[in-house]
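> I'd like to go over a predicted model; first the sequence, then the structure.
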Amino acid sequence: MSTTTQVDDSKQWDRAQSVDNISSTPTGVTGVPLEYFEKLHGARFNPAKTFGNPAPVALAGLVMCLTPLSCQLMGWRGSDSSGAANNGAHIFCGGLLLLLGGILEFFLGHTFSFVVFSAYGGFFFALGATLMPFFNATPPYAGAEGGLTTEFYNSFGFFYLFIGLLSVLFLVCSIRTNIVLVVLFLAYSIAFPVLAAADWQRGQHNEASAHTLEVTAGAACFVVSLCGWYALAASLLDSVDMPISLPMGDLSKLIPARKAVDEESR
């Protein structure tokens, strides 16, 4: 038997003796019962206390993807409003980081954050996949002149429309969170239906109207980005215990919780 094995066996025997001593403390002598020792040992490794806050990584993915996309939708510096140049950010920032943050929020028991991050992460994954020829979403709709046919725009607009409907649901739920999230979801609830309208106008060959609607949607997405940057800064400042903090505008007491309402009705 090696010296290392002997030392490990000795340490294990010492720990066993310590536990026995704790569990068999004589009467009248101050000690910690074994069941309390086990509870303290378990609390030390409580995931809710040892895991980091996953919200900043999801917010970072959102702003790194959506901020340039909103600038492209507004046509800044002659950029392309299709978002194809931003496709890598759609997948690896907007999709991957948002989905990762959502999954980690699930393990912390934060249902609303889990659903929001995962849903928008799925949206950016879907948008990126649509723009990739590998997924064969656009090739069947390729027009004779190299563009996309009206059927594509008339069909894809429904995707924007119902992501907008989901954003309205998030907006309603956010009324019990904070002002920043309310503004964020309100802007998203405007941006997605407007993007749907832009696609339908392009499907009718109304390019001027489609461009105006895209600029409007880009401005709304830019507001979402600003809210995301603000929330990200607030989270990171809190994570390093900075002496200053950014107020989010708490709304949790604006509408009473269901439990409080039930108790009052009794």
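That came in fine, so what should we check first? Numbering: from 1, shown residues only.
> only C-alpha atoms for contact and neighbour calcs from this point on.
Noted.
> residue 156 versus the nearest residue to residue 130 once chain neighbours are set aside, what's the distance?
Nearest non-adjacent residue to residue 130, counting by CA to CA, 6 or more residues apart in numbering: residue 137, 5.3 Å away. Applying CA to CA, to the nearest Å, the value for residue 137 to residue 156 is 10 Å.
> equivalent analysis for residue 17, please.
For residue 17, the distance to residue 156 (CA to CA) stands at 69 Å.
> of the two, which one has the most company?
The neighbour count for residue 17 versus residue 156, taken as other CA atoms under 10 Å, is higher for residue 156 (15 against 12).
> so the more buried one, which of the three states?
Assigned by DSSP: H, G, I helix; E, B strand; the rest coil, the conformation of residue 156 is helix.
> correct me if wrong: it contacts residue 197.
No: using CA atoms under 8 Å, residue 156 is not in contact with residue 197, being 10.5 Å away.
> that's a helix at residue 244, yeah?
No: looking at residue 244 with three-state DSSP, it is coil, so not inside a helix.
> burial measure for the residue lying closest to it once chain neighbours are set aside, as a count.
Nearest residue to residue 244, sequence neighbours excluded (CA to CA, 6+ apart): residue 237, at 7.4 Å. By other CA under 10 Å, the residues close to residue 237 number 15.
> take a look at this one as well, against the first:
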Amino acid sequence: MAQFTAESAHAEPVAGEIANPIPLGLSAFAFTTAIIGCVFAGFILPGVGAAISAAAAAAVVYGGIVQILAGMWEFRKDNTLAATLFSAYGGFLVALGVVLMPTLGIASELNRTNALHPALGLFFLCWTIFSAVLFLASLRNSLALLITLALMFLSYLFLTIGELTGASTGLLIIGGWLGIVCALVAWYTALAGILHSANSTFRLPIGALRV
């Protein structure tokens, strides 16, 4: 069975096969994680008003829909880890984006009843647990993926604790910055895959961990 390894990230399509969806999935992963990280870190986008709208749109359209599509293509390529990662994270981001979308009023209603932060904390807690599952599943895959998932786990762990403790600013900022760093590593991994598939004049190492 195919795995999300250095080889799969660098896989080149052959006749009769679809192209490698991993760079696309990682790019969508990185883009949305960076936007969410910036909102919580207060970097460029303050976590209010239009910033929430931007995060919601990014989560639903690019992070959500595109990652789900990449995940479905990975199922077609029999790559269970990548398929599960992209499909699950895409679904999570769609749900988060729907909650945060101002036009739907869900966040406003939760905020009115003082349930917004506990609800977000529960969202993030569930994803933190699943991030740990994905991390454990990636221990024999590429170092780049391992670092990406470790940073995602830590980011959502801090966001979980921050939200469940009544929106602790310091913890949310740490979680936001960890998300930004996670996005940078994911973009690096996506670039490595694109360069290999395009037969570029230079390559980026992602570190094989299989033993």
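All right, it came through fine. For clarity, every value in this text was computed on a predicted model and none was experimentally measured.
> coming back round to it: alignment lookup: the residue nearest to residue 130 of structure 1 to structure 2.
The equivalent of residue 137 of structure 1 in structure 2 is residue 106 (alignment by TM-score structural alignment).
> residues contacting its match?
With CA atoms under 8 Å, 6 or more residues apart in numbering as the criterion, the residues that contact residue 106 of structure 2 are 98-100.
> do the same with residue 55 of structure 2
Listed by CA under 8 Å, 6+ apart, the contact partners of residue 55 of structure 2 are 32, 35-36, 39, 97, 100.
> measure it to residue 23 of structure 2 for me?
Counting by CA to CA - residue 55 of structure 2 and residue 23 of structure 2 are separated by 21 Å.
> helices of structure 2, start to end?
6-9, 22-41, 50-57, 67-76, 80-100, 106-112, 116-137, 143-164, 169-197 (DSSP state H).
> nearest to residue 204 of structure 2, out of those helices?
Nearest to residue 204 of structure 2, of all those, is helix 169-197, at 5.0 Å by CA to CA.
> got the angle between that closest one and helix 22-41?
Angle of helix 169-197 of structure 2 versus helix 22-41, following axes from the mean of the first three to the mean of the last three CA atoms, to 10 degrees, is 160 degrees.
> how distant is helix 169-197 of structure 2 from the center of its chain?
With CA atoms, centre = their mean, to the nearest Å as the basis, helix 169-197 of structure 2 stands 8 Å off its chain's centre.
> mean distance of it to its aligned residues in structure 1, please.
After superposition onto structure 1, helix 169-197 of structure 2 sits on average 0.9 Å from its aligned residues (mean CA distance after the TM-score superposition for structure 1).
> which stretch of structure 1 lines up against that helix?
Counting by TM-score structural alignment, helix 169-197 of structure 2 lines up with residues 211-239 of structure 1.
> please apply the same query to stretch 73-85 of structure 2.
So stretch 73-85 of structure 2 is aligned with residues 104-116, judged by TM-score structural alignment.
> what about that stretch, distance to the chain center?
In terms of CA atoms, centre = their mean, the centre of stretch 104-116 of structure 1 is set 9 Å apart from its chain centre.
> now what about that stretch, what contacts it?
For stretch 104-116 of structure 1, contacts defined as CA under 8 Å, 6+ apart pick out 47-48, 54-55, 101-103, 170.
> could you dump the residues you listed to CSV with neighbour count and distance to residue 181 of structure 1?
As requested, the contacts of stretch 104-116 of structure 1 are arranged in CSV below (neighbours: other CA atoms under 10 Å; distance: CA to CA, whole Å):
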residue, neighbour count, distance to residue 181 of structure 1
47, 12, 26
48, 12, 23
54, 21, 16
55, 22, 13
101, 25, 16
102, 28, 16
103, 19, 20
170, 21, 9
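> and the nearest residue to residue 88 of structure 2 once chain neighbours are set aside, how far is that from residue 120 of structure 2?
Closest residue in space to residue 88 of structure 2, ignoring its immediate chain neighbours: residue 68 at 7.5 Å, by CA to CA, 6+ apart. Noted for residue 68 of structure 2: a distance of 22 Å to residue 120 of structure 2, by CA to CA.
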